[in-house]
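Novice: A predicted structure for the sequence below; I have some questions about it.
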Amino acid sequence: MLVYEAGPITVRELEEKDVLSMVSWLSNPDVLQYYEGRDNPHDAERVREQFYVDDDETRCIIEYEGKPIGYIQFYLLDEEMLGEYGYGESDADGITFATDQFIGEPDYWNKGIGTKLMTSMVEYLVVQRQADRIVMDPQAWNERAIACYEKCGFRKVRLLEKHEQHEGEMRDCWIVEYRPLQGQTL
């Protein structure tokens, strides 16, 4: 099912036909260096167990000019996850979405597609889903991803030390946050 289109980018819900693309991306060491870890390759069974589950996350394929090139998921953060990210009770008001994503085709890296994707996802979540806040938790060493998110209006709000297991060690992550400005037009 189509989630949205924005120029050459289409975001659609994950389908059974996407298993092979997901396996290809999540077994590529270049991709795994940034998402899941090179020590954590996925086969079809593992992809199905992790990504084809019935829960509150919306799991999607990113297409560029009709070609599947990556994956994005978004979901509402509940009070427990807000607390894990360092937000207090006063931050529980409003609608907070989180996203995770990767471009699985390295030939599409460093071409501005990630910026276009995140700009369009922010617009979708703010306009269509009435998000008051969008957050992500990239690993602190992933400067390229953080720079992309900052170009899209996210700002670093909190460092979570030893937050995520990656390649055999606990890694620091930044909480980056986007909040729409009152009266801002996307």
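Specialist: Ah, there it is. Numbers count the residues shown, from 1 in each chain.

Novice: C-alpha only now, for contacts and for neighbours.
Specialist: OK.

Novice: and the longest helix anywhere in the chain, what other elements does it pack with?
Specialist: The single longest helix within the chain, with elements called by DSSP state H, is helix 113-123. Applying 3 or more C-alpha pairs under 8 Å, 6 or more residues apart in numbering; DSSP states H and E, one finds that helix 113-123 contacts helix 143-151.

Novice: what angle do the helix it packs on and helix 113-123 make?
Specialist: Counting by axes from the mean of the first three to the mean of the last three C-alpha atoms, to 10 degrees, helix 143-151 lies at 40 degrees to helix 113-123.

Novice: For helix 143-151, buried residues please.
Specialist: 145-146, 148-149 (16 or more other C-alpha atoms under 10 Å).

Novice: for stretch 156-163, same thing?
Specialist: Applying 16+ other C-alpha under 10 Å to stretch 156-163 flags 156, 159-160, 163 as buried.

Novice: Next up, a structure to set beside the first:
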Amino acid sequence: MGTEYNFRKVLNGDLPLLATWRAAPHVRVWWDSDEPDSPAELTDSRVARFIVSLGDRPFAYMQDYTVHGWDGHHFFELPLGSRGIDQFIGLPDMVGKGHGPAFIAQRVADLFAAGAPVVATDPHPDNTRAIAAYEKAGFRAFGPSKDTPWGRILPMRADRS
């Protein structure tokens, strides 16, 4: 798209906005977590959380995390320094316009520039829209669908080239 997205850290004052976005039917069907929903969760150093904006319009949430931050995490076997990502577009009128793959690719490029050897993600295997967005952003599946403590996933990864 050639569009530049802005990523700013989530602040305590953003929690009501995130709750509103998570309550939207197009988000709730796939994002079954209420996290983050407290100021304490925003202090977890394993996770970097962002509000994504196009110009001055916030429209999405994105987080990246160390895959080695939880014992038994399904991406624990990835190389040290690897990051996991999750996100959703909160505004329905921004869905289906190419923003997802574009802002994901922009953030993944930043993670690679910061030294991450691999960036992984774990959409639900039935979430074909998310899987297509990840594929457009350079991800590929690297194993079968499986059940995890965080739900059913299709493991996907992008490697720094």
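Specialist: Sure thing, it's come through. Note that the coordinates shown come from a computational prediction; the quantities given were computed from them, not determined experimentally.

Novice: After superposition, what is the TM-score?
Specialist: Once superposed, the chains reach a TM-score of 0.86 (TM-score structural alignment, normalised by the length of structure 2), with 160 aligned residues with a C-alpha RMSD of 2.5 Å.

Novice: circling back to that earlier point, find me the equivalent region of the next helix or strand after the longest helix of structure 1 in structure 2.
Specialist: On the C-terminal side of helix 113-123 of structure 1, the closest following helix or strand by DSSP states H and E is strand 133-136. The alignment of strand 133-136 of structure 1 onto structure 2 (TM-score structural alignment) covers residues 118-121.

Novice: same deal with stretch 110-120 of structure 1?
Specialist: Taking TM-score structural alignment, stretch 110-120 of structure 1 hits residues 96-106 over in structure 2.

Novice: Which residues does the matching stretch contact?
Specialist: 1, 3-5, 52, 89, 133-134, 136-138 (C-alpha atoms under 8 Å, 6 or more residues apart in numbering).

Novice: Now do the contacts for the residue nearest to residue 137 of structure 1 when sequence neighbours are not counted.
Specialist: Distances taken as C-alpha to C-alpha, 6 or more residues apart in numbering place residue 175 nearest to residue 137 of structure 1, at 4.6 Å, with adjacent residues excluded. By C-alpha under 8 Å, 6+ apart, the contact list for residue 175 of structure 1 reads 85, 135-138, 156-160.

Novice: in which helix or strand would I find the residue at minimal distance from the centre of structure 1?
Specialist: The centroid of structure 1 falls nearest to residue 100 when counting by C-alpha atoms, centre = their mean (1.8 Å). Residue 100 of structure 1 is located in strand 96-103, with elements delineated by DSSP H and E.

Novice: What is that strand packed up against?
Specialist: By 3+ C-alpha pairs under 8 Å, 6+ apart, strand 96-103 of structure 1 packs against strand 67-76, strand 133-136.

Novice: Where does the first one end up in structure 2?
Specialist: Strand 67-76 of structure 1 corresponds to residues 57-66 in structure 2, going by TM-score structural alignment.

Novice: do you know how far the residue nearest to residue 112 of structure 2 when sequence neighbours are not counted is from residue 65 of structure 2?
Specialist: Once flanking residues are discounted, residue 112 of structure 2 sits nearest to residue 160: 5.9 Å by C-alpha to C-alpha, 6+ apart. From residue 160 of structure 2 over to residue 65 of structure 2 the distance is 17 Å, taken as C-alpha to C-alpha, to the nearest Å.

Novice: Thanks a lot, see you next time.
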